[in-house]
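Undergrad: Provide a 3D model corresponding to the input given below.
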Amino acid sequence: MLSFSKPSKMDTLGLMKPNFLRNRIFWLNFSFWLLFFSYKFYDFTVFMPAEPAFVRIALPMFFHIILSYTHYFFILPDLLRNKNIKKYLLKLVLAIAVVMFFQVLAENVVLIKYSPSDYYETFGWTRFVSTLWDEMSFMIFTGMIKFAVDWFELENKKRELENQKLTAELNYLKAQINPHFLFNTLHNLSYLTQIKSDQATEVIVKLSNIMRYMIYDSNKPKVALSKEINYIKDYLALEGIRLNNRFELSFDTSEVDEQIEITPLIFIPFVENAFKHGISDQQTENWIKVKLSSTPKQLIFEVENSVSSAQKEKDAPSGFGLKNVERRLVLSYPNQHRLEIRPEKEKFSISLSLDLA
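TA: Next up is the predicted model:
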């Protein structure tokens, strides 16, 4: 089984925060009413003084706002919850009737007082239709905003749930740590300590480096490639001590930009796979080659290993470990990676390319 560590945190991919969305909606509404008032005020002052024009616009607008947001916050949400159209229409008609009653009452008291009769049209059928049309227009406008807000918040919740699901899956995948490496290393350390080998100190230092990287750095969404390289070097060194260097090893990083940032622990499963299937006591020639190279647009990771005698009698090395890392690549680098697995009679090769831009 291949080893993984803690998951990289999934970025929220620019999810729209509900509070931020509501603040934007508030300012959108505020701007709309301000522009509406400014336009009407400018239009009215063409044929009447500023004071009666202000009153003539502000009073009906006050009732427009009351009805619009009664519809927005109470009537429409009830329809969306209960899906009862008859109840919705009844509440809507009742709200319009109540608001228009008080609007007519207020206009007959206030407008007649502050606005000369030359500027004030007596409430009749024409005014009724005009006022009703205005009320319906504003309710339609705020209703559209309500549907837009609900849609954005629903999409936000869907994305958040998807993100949580992906994060949980990454948590699971990276938590599939192979305990054998740690147990073997500790067992080897115990043996080296008993025989008072100088290598015991080296094992402790490198194992502490590995554990520090797995516990702390692997929590980050991205890490510098240099850290991943050091982690792989420590892993290779410990495996060399454990296996008493019964294999030829090359790790070439001469053609790579170590400042590139990558998802942590994305390469180590392939190295572990090479040790699992490529090193055998039953053959004299065991070897592993690891190479990292990069271009401005790509990072290429290649691993080759000899195939053990026991493995030659089986199918190509695969199993849960490689499927695990393939799934991690899909989650961490969607449509930004190419993985080639080439099983051959005498060697097993893996090539992974990650897009950088």
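Undergrad: from here on, contacts and neighbour counts on C-alpha atoms
TA: Will do.
Undergrad: ok, residue 156 - contacts?
TA: 15, 16, 17 (CA atoms under 8 Å, 6 or more residues apart in numbering).
Undergrad: how about this one, so we can line them up?
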Amino acid sequence: MTVPSVDTMLRKKLLRIQAAVWGFFYIFLVLYSIQKWEKPVYGILSVTVATLTYMVAVYGNASWLIPRFYQANRKTQYFLYATLFLGALVIIRMYAEQQVLLPMHAAFYSMGLPHFSFVFITNFLAFMFGALLRISIDYIHLLRKQEEMRNQQLAAELNLLKAQVQPHFLFNTLNNIYYLAYTKNERTAEVVARLSDIMRYFVDEAPKERVPLLTEIDFLENYMELEQIRMLHQAAIVFDRDAINDSLIIPPMLMIPLVENIFKHGVDKSVAQNDVVIRLEQQDGYLHFITSNSHYNHEKNGKGGLGLTNLRKRLTLLYGNDFTLTTEKTDQCFTATLKFPVA
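TA: Coordinates of the predicted model:
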């Protein structure tokens, strides 16, 4: 099934609005006009002839004269053709009203000055309304194009920020594989397989606007397994995610900077005990992702460096101010908290 484009839907919406306005306008004129005639049918005929010429005046100016001549910088031709167009329309309406309504109102609907003045003024007003309609339509399309340009710019910036995560992660992982291969570790094949899964994630999932939460969790677990391999003493990691709905859909690669920050700045690879606690919770329409590690390297940047800076930029582009990203450092523990809305 073909999904209609935004421009098509906007065009249909504008047409529905215009149809509704013309309908109310016609009904109002009919209700007013039939009070002035002995036979209501003549009031309906009068309004029908007038409304048809009004519509021709409006759309002739809005859809033909202005786009083809005025906006094409052919202003002299525009004013010439506009005069001829409006003059012809006035004559056609006067003739139609004379043929239909003259027997009922000979004094007014003749080809005289009173009839001409009324027809010219009303059709001229309709003609000018066509210019306002053209301006309104062009303004709406301009706003739409500006919105599309902003969305494209935001999408490009988001993709750039996501792309900045991948090389950094891949360099670390390749270093791990190099170390294992150099030491002829029997787990080298396993690491390559996990890297293959992560590369598949980068290719198939990371470019998407939204991914299943379960896919994102699998990615985090693969990453932690790879990081653990090059550690002499594996960290004691507790990943608590029991109280969440795995079917949630979220933007990709929002949580990895916090996990990456643990292994880059948070664990001490020279000691046997590294405690890491990761909690994933869903509360009141928000997803909470909290990481806490017991051994924080105080020589590193307490705010997590470039990874968390880029993450904050992504969150701002995605959610405005509707998110929380905080870090807290004590003598014994470093905690990072991420909170963002989910549907």
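Undergrad: quick revisit: export the contacts of residue 156 of structure 1 as CSV, with columns for neighbour count.
TA: Below are the contacts of residue 156 of structure 1 laid out as CSV (neighbours: other CA atoms under 10 Å):
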residue, neighbour count
15, 14
16, 16
17, 12
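Undergrad: could I get these as a markdown table with distance to residue 328 of structure 1 and secondary structure?
TA: Shown next, in a markdown table, are the contacts of residue 156 of structure 1 (distance: CA to CA, whole Å; DSSP: H, G, I helix; E, B strand; the rest coil):
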| residue | distance to residue 328 of structure 1 | secondary structure |
| --- | --- | --- |
| 15 | 22 | coil |
| 16 | 26 | coil |
| 17 | 27 | coil |
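Undergrad: looking at those, which is nearest residue 269 of structure 1?
TA: residue 15 (31.5 Å; CA to CA).
Undergrad: chain neighbours aside, what residue packs nearest to that closest one?
TA: residue 156 (6.2 Å; CA to CA, 6 or more residues apart in numbering).
Undergrad: and the equivalent of that neighbour over in structure 2, how far from residue 137 of structure 2?
TA: Matched across to structure 2, residue 156 of structure 1 falls on residue 144, judged by TM-score structural alignment. Plainly put, residue 144 of structure 2 is 11 Å away from residue 137 of structure 2 if you go by CA to CA, to the nearest Å.
Undergrad: repeat that for residue 7 of structure 2.
TA: Residue 7 of structure 2 is 12 Å from residue 137 of structure 2, by CA to CA.
Undergrad: which one of the two has more residues nearby?
TA: residue 137 (15 against 12; other CA atoms under 10 Å).
Undergrad: the more buried one in helix, strand or coil?
TA: Following DSSP: H, G, I helix; E, B strand; the rest coil, the label given to residue 137 of structure 2 is helix.
Undergrad: what's the distance between whatever helix or strand residue 41 of structure 2 lives in and the middle of its chain?
TA: Under the criterion of DSSP states H and E, residue 41 of structure 2 resides in helix 40-60. The chain centroid and the centroid of helix 40-60 of structure 2 are separated by 41 Å under CA atoms, centre = their mean, to the nearest Å.
Undergrad: for the helix or strand just after that helix, packing partners?
TA: Once helix 40-60 of structure 2 ends, the next helix or strand along the chain (criterion: DSSP H and E) is helix 75-101. In terms of contacts (3 or more CA pairs under 8 Å, 6 or more residues apart in numbering; DSSP states H and E), helix 75-101 of structure 2 is packed against helix 40-60, helix 113-182.
Undergrad: rewinding a little: any idea how far residue 150 of structure 2 is from the match of residue 156 of structure 1?
TA: From residue 144 of structure 2 to residue 150 of structure 2 the distance is 10 Å (CA to CA).
Undergrad: kindly report the same for residue 304 of structure 2.
TA: Distance from residue 304 of structure 2 to residue 150 of structure 2, by CA to CA: 30 Å.
Undergrad: hmm, residue 259 and residue 226 of structure 1 touching each other?
TA: Yes. The criterion here is CA atoms under 8 Å, and residue 226 of structure 1 meets it with residue 259 at 6.5 Å.
Undergrad: among the two, which residue is more densely surrounded?
TA: Under the criterion of other CA under 10 Å, the comparison of residue 226 of structure 1 against residue 259 puts residue 226 first, with 17 against 11.
Undergrad: distance of the more buried one from residue 323 of structure 1?
TA: Distance from residue 226 of structure 1 to residue 323 of structure 1, by CA to CA: 26 Å.
Undergrad: over to residue 55 of structure 1?
TA: Taking CA to CA, one finds residue 55 of structure 1 at 72 Å from residue 323 of structure 1.
Undergrad: higher neighbour count, the two?
TA: residue 55 (17 against 13).
Undergrad: enumerate every residue touching the more buried one.
TA: 111, 114, 115.
Undergrad: which among those residues gets closest to residue 169 of structure 1?
TA: Using CA to CA, residue 111 comes nearest to residue 169 of structure 1 of these, at 65.6 Å.
Undergrad: wait, what's in contact with the closest one?
TA: By CA under 8 Å, 6+ apart, the neighbours of residue 111 of structure 1 are 52, 55, 56, 120.
Undergrad: now with 7 Å?
TA: By CA atoms under 7 Å, 6 or more residues apart in numbering, residue 111 of structure 1 lies in contact with 55, 56.
Undergrad: now which residue in structure 2 aligns to residue 171 of structure 1?
TA: Aligned partner of residue 171 of structure 1 by TM-score structural alignment: residue 159.
Undergrad: same check, this time on residue 289 of structure 1
TA: Checking TM-score structural alignment: residue 289 of structure 1 goes with residue 277.
Undergrad: tell me, how many residues neighbour the residue lying closest to residue 180 of structure 2 once chain neighbours are set aside?
TA: Leaving aside its chain neighbours, residue 180 of structure 2 sits nearest to residue 188 (5.7 Å; criterion: CA to CA, 6+ apart). By other CA under 10 Å, the residues close to residue 188 of structure 2 number 18.
Undergrad: for residue 320 of structure 2, same thing?
TA: 10.
Undergrad: what's it aligned with over in structure 1?
TA: Per TM-score structural alignment, residue 320 of structure 2 is aligned with residue 334.
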